[in-house]
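Enquirer: 3D model of this:
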Amino acid sequence: MSSFDDKVALTIEGMDSKARGIARMDGYVVFVPGALVGETVMAKFVERRKHYGIAVIESILKSSDYRVPPKCKYYEACGGCDLQHASYDHQLHIKNELVVEAIGRIGKWPAFDVEPTLPSPQVWGYRNKAIFQARYQGGRKKLGYFAKGTHEVVEIDDCPILDPLLNDIYRLAKCAIEDSDITFYDEHRGKGLVRNVVVRSSLSNQKALMALVLSRKPYPTELNGLKRIFAQLVDDKPFNLQGILLNINASGGNFVWGPSTLLLAGDDSLEERLGAFELCYGITDFFQVNVPQACNICKIVSEHAAGSGRILELYSGVGTITCFLASMCRHVVAVEEWRPACKSLSHNMAKNGLSNVTILCGKAEEVVTQKVKDGFDTVVLDPPRTGCHGDVLDFIGKIEPNKIIYVSCNPVTLARDGKILIELGYKPVRISPLDMFPQTSHVECVALMVKST
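Expert: Next comes the predicted model:
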C-alpha cells in the first residue's frame, strides 16, 4: 500500500454523510472531500487511520458531468458549505441517496420507499440566520466563519446562501466592531469579550435582529462602549435592524447561547409568516432557517396528521408546526425545553387564536415520564440532530399512538430511532426528504409511521 505522503489515483464510488467522495484501495476506504461519484482524482493523503484514510484532491483526472464552479469565493476555505461544486439537481440526488443509505445500512429497516427530494424554493440567499465567529488570532481581531475542521476564522465579505439583508448587516457590524476597542475572544488564553455575532432576519417583513454573544458580563465601560457603537445601528433605517441584544455565555464548549440575554437597543423579537400564521421568535429561539421550505414541512406534517383528535408534539420550538396541527385537530400538547422558546410558543398560540394547545416546558424525556399520560392519536417528533432520547421512544411504545410523524434533520438518527419504532410495532408509510439547506450535505426528512395491525 502507498505511503502516507504518496499521491494516488482514486476512483470515487460513493459519498458519505459529509458529502465526501468514497474510494477504495484494495478494500481500504479513503474519504475525499470535494470529489463526486464517477470522478477519478489524483489525491494526497492527509490522514491515515487503521480502517480509513482522508485524502485531498491534487488534480481531477476525470471530471463528473455534474461538477460546476462554486459560486462562493471562500468555498474552499470556509466550513459552511460542502456541495457548491455539484449542480443543484445532483445535490438533490445526493441527498436522496444519503437518506436511502442511512435507513438501509444503519437502520436496516425491513421495507421502505424514499420519495424524491423536494427542491428548495430558493437555492441561494435563503438562510435567515448566521453565526459569525469573533476571535483574536494572529495578533488581530477576525470576524467570519470557521475554516473546515478547525477553529481558524475565515474572514468574508458576504455569504451567498444568506439573506442579502444579513450580509449588509454583517458588513456594517464588522466595520463598527473591528474599528472599536471592544476585544474579541482569544480561545488559547480564555480572554476577550465578544465570542460570536449572530444575525437573524424575517423574510416576510425584511427586518433583522443581531446578538453579540459575550464570554462574560461586560464591565460598565465596555457596556457603554457597546451601546455607543451599536445603538446607532438600530436608528439606521435602510438596514432594517430592529434590535440588538447581548447574550452572556461564560461556559466552554461549542454551544452558542448562554442563559442570560439582555436588550441593548430596539426590539427583542422578529415576526415571520408561515402560511396563514404569524409567528414571533427571539434571537435565541430555534426557528427554521429556510422559511418557504419550512412551510412545506408544516404542510406535509399536517397532511399526515389529518383525522387526529389529540396530538402530542415533542420538541415544538416556538410553534411553527404546532399552529398547523392545532388548526386541524381537537387538542395539541406541545413540549419544549428551551424556556425562551416556550414563552414565544405561548405568545404565538394566543396571537393566532389557537386556544386548544397545552404547553409543557421541560426536556421531552422528563415531561413524558412525569407529566404526560396516554390518549394520543398521533405523536409528532422534531428532535435535534442527536435524535430522540431513549425514554421518549419507550414512552411512545407504551401509549401506542396510531401515527408517528418524525421530522428529522439527520438521516442517521432517523434511521436509528426508526429502527426502534419498527421493533415497537410501527411500519414506515411515507419518507419525504426536503432540501432545507441547499449547497450543503444536510437534508431534512419527514417520515410517517403507522401502527401495524
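
Enquirer: Please count neighbours and contacts with C-alpha atoms only from this point.
Expert: Will do.

Enquirer: For the residue lying closest to Asp267 once chain neighbours are set aside, list the residues it contacts.
Expert: The shortest distance from Asp267 to any non-neighbouring residue, by C-alpha to C-alpha, 6 or more residues apart in numbering, is to Gly243 (4.5 Å). Gly243 sits next to Ala208, Leu209, Met210, Val234, Leu263, Leu264, Ala265, Gly266, Asp267, Asp268, Ser269 when contact means C-alpha atoms under 8 Å, 6 or more residues apart in numbering.

Enquirer: show me what contacts the residue nearest to the first one when sequence neighbours are not counted?
Expert: Going back to what we said before, that points to Ala208. Spatial nearest neighbour of Ala208, chain neighbours left out: Ser201 (4.1 Å); criterion: C-alpha to C-alpha, 6+ apart. Counting by C-alpha under 8 Å, 6+ apart, Ser201 touches Asn128, Lys129, Asp163, Leu165, Leu166, Lys207, Ala208, Leu209, Leu270.

Enquirer: Surely the second one and Ser202 touch.
Expert: No: in this structure, Lys129 sits apart from Ser202 without contact. The criterion is C-alpha atoms under 8 Å, and the distance is 9.4 Å.

Enquirer: next up, for comparison:
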Amino acid sequence: KAQYPIGTDRDGNVITGFYAGRTHTIIANTDCALGASENQQILETILSYMRKNKVTAYDEVTGKGLVRHVLIRKGFTSGQLMVCLVINKKMTKMSYPTAGVQKNTNEFLPNQGELLAALAKIQGMTSVSVSINAEKTNVIMGTMIHNLWGESTIEDTIHVRDSAERKLPLYRDALTFKISPLSFYQVNPITDREVFTAWHWNMRD
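Expert: Sure thing, here's the model as predicted:
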C-alpha cells in the first residue's frame, strides 16, 4: 500500500510526492524505490488528467480543492492493482458514458471517464474508486467508498514456507484475502509471509 498526498508547488502546478520532515510541504516525486513499479505510471496518469482537466488539488489551509490523496494497493501474488482517489466532496451526479469503459451514472470527478479509460490501460488494474473525505483532518481516508470501475476489491495470497527453518524454497499452505481500500493489510508482503510462517509452525509445535 502507498498513499500519496496531492498538492501544488509554488507556481500552482499540481504535484504529488512525500511530505518534507515535520511539515505538510510536499516534495514532488512520483518514483519511489520502495513502492510497486506501477506506482509511478499510475501517479503520472492521474497528474496528467488533473492538469488537462483543471482538476484542483486540496488545500489544507482553505479547505478548498478536490483531490486530497491517491491510495494505491497491489496484490503481489495476483498482480492486481487498486487505485482510490480521496476527494474533498461529492460532485454533481451525471451520466458520462465512455467507449471501452464501464458506464457509471455517478460523476465524482470532472470528465471522469477520461481518467478511468487511462487507468484501465495499465496492466493489472482491477479496481478504481473514490473515497469521500470532506473533513478538515489529517486522517487520509473517508468512510464512504464509491467504486467507479472494475471490482470493489483485489486479492492477495500469503504463503507458508514448507520448513519452519526456512531452508526450503517451496510453499504449501496459503491464505487468500480480499482487500478493499479501507482494509488493514500488512504493506510488506515479505513480512506477511515470514510472520505467517512463524505463527504456523509455532502453533504446530
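
Enquirer: center of the second structure - which residue?
Expert: Ile72 (1.9 Å; C-alpha atoms, centre = their mean).

Enquirer: residue in the first structure matching that residue?
Expert: Structural alignment places Ile72 of the second structure opposite Val199 in the first structure (criterion: TM-score structural alignment).

Enquirer: Is that match located within a strand, as I assumed?
Expert: Yes: according to DSSP: H, G, I helix; E, B strand; the rest coil, Val199 of the first structure belongs to a strand.

Enquirer: Relative to Ala23 of the first structure, how far out is it?
Expert: Separation of Val199 of the first structure from Ala23 of the first structure (C-alpha to C-alpha, to the nearest Å) stands at 39 Å.

Enquirer: same check, this time on Thr183 of the first structure
Expert: 45 Å.

Enquirer: And Ala326 of the first structure, by the same measure?
Expert: Distance from Ala326 of the first structure to Ala23 of the first structure, by C-alpha to C-alpha: 48 Å.

Enquirer: who's more crowded, those two?
Expert: Using other C-alpha atoms under 10 Å, the more surrounded residue of Ala326 of the first structure and Ala23 is Ala23, with 27 against 24.

Enquirer: Would you confirm that that one contacts Val41?
Expert: No: using C-alpha under 8 Å, Ala23 of the first structure makes no contact with Val41, being 9.9 Å away.

Enquirer: which stretches of the stretch 101-250 of the first structure form strands?
Expert: 129-137, 140-146, 153-155, 194-201, 208-214, 241-248 (DSSP state E, counting those that start in this stretch).

Enquirer: To Phe395 of the first structure, which of the ones you listed lies closest?
Expert: strand 129-137 (34.0 Å; C-alpha to C-alpha).

Enquirer: Tell me the helices and strands packed up against the closest one.
Expert: On a contact count with 3 or more C-alpha pairs under 8 Å, 6 or more residues apart in numbering; DSSP states H and E, strand 129-137 of the first structure meets strand 140-146, strand 153-155, strand 194-201.

Enquirer: corresponding residues in the second structure for the second one?
Expert: Aligned by TM-score structural alignment, strand 153-155 of the first structure corresponds to residues 26-28 of the second structure.

Enquirer: To what extent does the matching stretch diverge from the first structure after superposition?
Expert: Compared with the first structure after fitting, stretch 26-28 of the second structure has a mean deviation of 1.0 Å; criterion: mean C-alpha distance after the TM-score superposition for the first structure.

Enquirer: what does that stretch contact?
Expert: Here stretch 26-28 of the second structure has contacts from Pro5, Gly7, Asp9, Ile15, Thr16, Gly17, Phe18, Tyr19, Ala20, using C-alpha under 8 Å, 6+ apart.

Enquirer: Which parts of the stretch 301-450 of the first structure are helices?
Expert: Secondary structure of the stretch 301-450 of the first structure (DSSP state H, counting those that start in this stretch): helices at 320-326, 339-351, 364-370, 390-399, 411-423.

Enquirer: can you redo the ones you listed as a markdown table with distance to Gly252 of the first structure?
Expert: A markdown table is the format used below for those (distance: least, C-alpha to C-alpha, whole Å):
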| stretch | distance to Gly252 of the first structure |
| --- | --- |
| helix 320-326 | 31 |
| helix 339-351 | 21 |
| helix 364-370 | 25 |
| helix 390-399 | 27 |
| helix 411-423 | 26 |
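
Enquirer: just the ones you listed: most buried one?
Expert: helix 320-326 (a mean of 25; mean count of other C-alpha atoms under 10 Å).

Enquirer: Over which residues of the second structure does that helix lie when aligned?
Expert: Against the second structure, helix 320-326 of the first structure falls on no residues (TM-score structural alignment).

Enquirer: ok so, going back, weed out the non-buried ones from the contacts of Gly243 of the first structure.
Expert: Among the contacts of Gly243 of the first structure, those buried by neighbour count (16 or more other C-alpha atoms under 10 Å) are Ala208, Leu209, Met210, Val234, Leu264, Ala265, Gly266, Asp267, Asp268, Ser269.

Enquirer: In helices, which of those residues appear?
Expert: Among those, the ones falling in helices (DSSP state H) are Val234.

Enquirer: Hmm, Lys52 and Asn111 of the second structure touching each other?
Expert: No: between Asn111 of the second structure and Lys52 there is no contact under C-alpha under 8 Å: 10.1 Å.

Enquirer: So which of those two has more stuff around it?
Expert: Between Asn111 of the second structure and Lys52, Asn111 has the larger neighbour count (other C-alpha under 10 Å), namely 15 against 9.

Enquirer: Would you mind measuring from the nearest residue to the more buried one once chain neighbours are set aside to Gly113 of the second structure?
Expert: Closest residue in space to Asn111 of the second structure, ignoring its immediate chain neighbours: Asn53 at 7.2 Å, by C-alpha to C-alpha, 6+ apart. For Asn53 of the second structure, the distance to Gly113 of the second structure (C-alpha to C-alpha) stands at 12 Å.

Enquirer: Give me the more crowded residue out of the two.
Expert: Gly113 (22 against 15).
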